[in-house]
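Chemist: Predicted model and sequence follow; I will ask about them next.
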Amino acid sequence: MSTSIKAVLKPHVRDIGNLAVRRVLPAMAARLVGPFIFFDHMGPATLPAGTGLDVRPHPHIGLATVTYLFEGAIMHRDSLGSEQKIVPGDVNWMTAGRGIVHSERTPEPERMNGSTVHGIQTWVALPLADEDAEPSFEHHPGATLPEVERNGVVLRIIAGQSFGKTAPTRTFSGTLYAAAHFSPGSALALEPEHEERGVYLVDGDLSLDGVPLDIATMAVLIPGETITLASTKGATVMLLGGEKLEGERFIEWNFVASSREKIEQAKLAWTNQEMGKVPGETEWIPLPERKPR
């Protein structure tokens, strides 16, 4: 292992609404990387005609969900009345704050014809001052996200500030989140611009200071070190991290909070169906019997 790598996180496979995902965060070796407390790699998966992704209405508190696709399309609906189709290159940022409910489904045209789904969904834990913020939703088309080219590596800044560019996405603390597309034979010096950093290999080949990283694996980096990322045949890589959050965060099911009490309150509110409804939806996911992670 490179001396610049603090930990290497392997994925666990989970099922969400007819789709298998590879979950890297939270992990025993790193519960958070900057504000990122949850990281799912969806697909790539082929959904036959007549089927699709069906994540029924469910709640969140204390976090923001961030969705970014490489292939396919997802329809987002939430209890604020938002209805937004996301396609590759776009970003959906939903701030749960004190509480929100949403669903994610394959849009009808793609459901009828069959489709491929491939993307990343992350959760960003909110700072203490913002964990009870008013819920909100924003969508940014890919054309509005800044891009940077460095030595054959094209970086799309999804959220936060990095490589001299700032994404239009609202953030609540210092954030690094970018999709990096490496051409064959390219390399990138990842400087310690942010306090905590993670590197996730979506596809292709990648080495960190000469040490290979497996596909669907995240390397958590040592703070303060510049590390060279290089690809021989080309790669798609997610760079994430940012400012370390103050205090501890608890996570149970879809809830993130600075105290167990907040999570228990949210569980009761969801059981009593007091967190809002998603217009046009009649289903909802019951609270599971599960121990805290």
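Modeler: Received, thanks.
Chemist: Could you use CA atoms for every contact and neighbour count after this?
Modeler: Will do.
Chemist: If you count residues, where's the longest helix of this structure?
Modeler: As assigned by DSSP state H, the longest helix anywhere in the chain is helix 260-271.
Chemist: helices or strands up against it?
Modeler: The helices and strands touching helix 260-271, judged by 3 or more Cα pairs under 8 Å, 6 or more residues apart in numbering; DSSP states H and E, are strand 255-257.
Chemist: and the comparison structure, right after this:
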Amino acid sequence: MSHISTADIEQVILPSSRDLGGFSVRRALPAPMRQMVGPFIFLDSFGPVRFGEGEGIDTRPHPHIGLSTLTYLLEGELTHRDSERYVQAIRPGEVNVMVAGAGIVHSERTPEHQRATGGKLAGLQSWIALPKKSEETAPLFQHLDAGSLPTVSGEGIGMKLLAGNLHGRQSPATVFSDLFAAEVHLEAGARYRIDGEHVERAIFVVAGALEIVGQDGNFGQDRLLVFKPGSEIVVKATGPARFLAFGGEPLPEKRFIRWNFVATDQERIRHAADLWRERGFPGVPDDDEFIPLPENFR
């Protein structure tokens, strides 16, 4: 077995996997060895899954506080509905940003036209913890078409900036702290530089395999690589590859995460849980199902 030098890699994380009724979800953050990268406190990769006729995904209405969700689809389509009365389809290449702040309830379901014929679904969803001063901000929703997102292409590289700032470009996504999230495609042999402009940085390999220039080792699909602050990272694709690069300035306060709630104060989470238990959150119009708190929630 060859020696693997990881001089610029702080951690390599293999996500935990769970099967949600035939629907595979891989959770890279939070992990036992790492809670956050910058303000990112949660990262799920889901699918690819193929649905037969009459089948689909039904994520029933559930609440959030203290965070923003960033949803990006690779295949398929979902319909978002929330308690602020937003109804929005999301398709590959588009971004949905949902700021929970003081509290929001939402559902995500396969649209009826796709459910009728069957289809595929794959994507990424991250949660971004809000700064302490913004935890109770008013909830809002933002949809970004693919054409509104900054891109960089050339020399075998295709980069789409989903949120935040990177390489002098700024995404129109609503954010509350210093961060970035970008989808990157590399042709075989292409190299992509991740400068040290953000304190914490990581990549999640969506497809293909990557090398980190100057280091031994090859990192394949579903690996999360967290880099050391300040290091200059050059990613090289051993074949066609696709990954999510993300990170930012770490938030100064500890974050607690329980079920769908994120906060700097555990009492705030207990209050949100009591409110949900008592049906005190606003409902989602035209979607009145209810997910109870987990049995072990105290």
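Modeler: Thanks, I have it. Just so it is clear, the structure is predicted and the values come from calculations on it, not from any experiment.
Chemist: mean deviation (superposed) between the longest helix of structure 1 and structure 2, please.
Modeler: Helix 260-271 of structure 1, aligned to structure 2 and superposed, deviates on average by 0.3 Å (mean Cα distance after the TM-score superposition for structure 1).
Chemist: All the helices of structure 2, in order from the start?
Modeler: Using DSSP H, helices in structure 2 cover 112-117, 266-277.
Chemist: Trace the first one over to structure 1 and give me the residue numbers.
Modeler: Under the alignment (TM-score structural alignment), helix 112-117 of structure 2 falls on residues 108-113 in structure 1.
Chemist: Equivalent analysis for the last one, please.
Modeler: Correspondence between helix 266-277 of structure 2 and structure 1 is established over residues 260-271, with TM-score structural alignment as the criterion.
Chemist: May I see the buried residues of the matching stretch?
Modeler: For stretch 260-271 of structure 1, burial by neighbour count (16 or more other Cα atoms under 10 Å) applies to 262-263, 266-267, 270.
Chemist: Of all the helices of structure 2, which one comes closest to Glu200 of structure 2?
Modeler: Checking these against Glu200 of structure 2 by Cα to Cα gives helix 266-277 as the closest, at 25.3 Å.
Chemist: quick one: contacts of that closest one?
Modeler: For helix 266-277 of structure 2, contacts defined as Cα atoms under 8 Å, 6 or more residues apart in numbering pick out 63, 65, 256, 258, 261-263, 281, 292-293, 298.
Chemist: Of these, grab the buried ones for ChimeraX.
Modeler: Of the contacts of helix 266-277 of structure 2, the buried ones can be selected in ChimeraX as follows, counting by 16+ other Cα under 10 Å:
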select :63,65,256,261,262,263,281
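Chemist: what residue is smack in the middle of structure 1?
Modeler: Thr122 (1.6 Å; Cα atoms, centre = their mean).
Chemist: Can you report how many residues lie near the equivalent of Tyr72 of structure 2 over in structure 1?
Modeler: Mapped onto structure 1 by TM-score structural alignment, Tyr72 of structure 2 lines up with Tyr68. Other residues lying near Tyr68 of structure 1 total 22 when counted by other Cα atoms under 10 Å.
Chemist: For Tyr68 of structure 1, give me its contacts.
Modeler: 88-92, 119-121.
Chemist: Which ones among the residues you listed lie within strands?
Modeler: 91-92, 119-121 (DSSP state E).
Chemist: export those residues to TSV and tack on distance to Val13 of structure 1?
Modeler: Listed next are these as TSV, based on distance: Cα to Cα, whole Å:
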residue	distance to Val13 of structure 1
Val91	24
Asn92	23
Gly119	15
Ile120	14
Gln121	14
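Chemist: right, and the residue nearest to the centre of structure 1 touches Met42 too?
Modeler: No. Using Cα atoms under 8 Å, Thr122 of structure 1 is not in contact with Met42, being 10.6 Å away.
Chemist: before we move on, back to that, and of the ones in strands among the contacts of Tyr68 of structure 1, the nearest to Met238 of structure 1?
Modeler: When those are ranked by distance to Met238 of structure 1 (Cα to Cα), Ile120 comes first, at 8.9 Å.
Chemist: Tell me how far the residue nearest to that closest one when sequence neighbours are not counted lies from Val237 of structure 1.
Modeler: Once flanking residues are discounted, Ile120 of structure 1 sits nearest to His41: 4.7 Å by Cα to Cα, 6 or more residues apart in numbering. Counting by Cα to Cα, to the nearest Å, the gap from His41 of structure 1 to Val237 of structure 1 is 12 Å.
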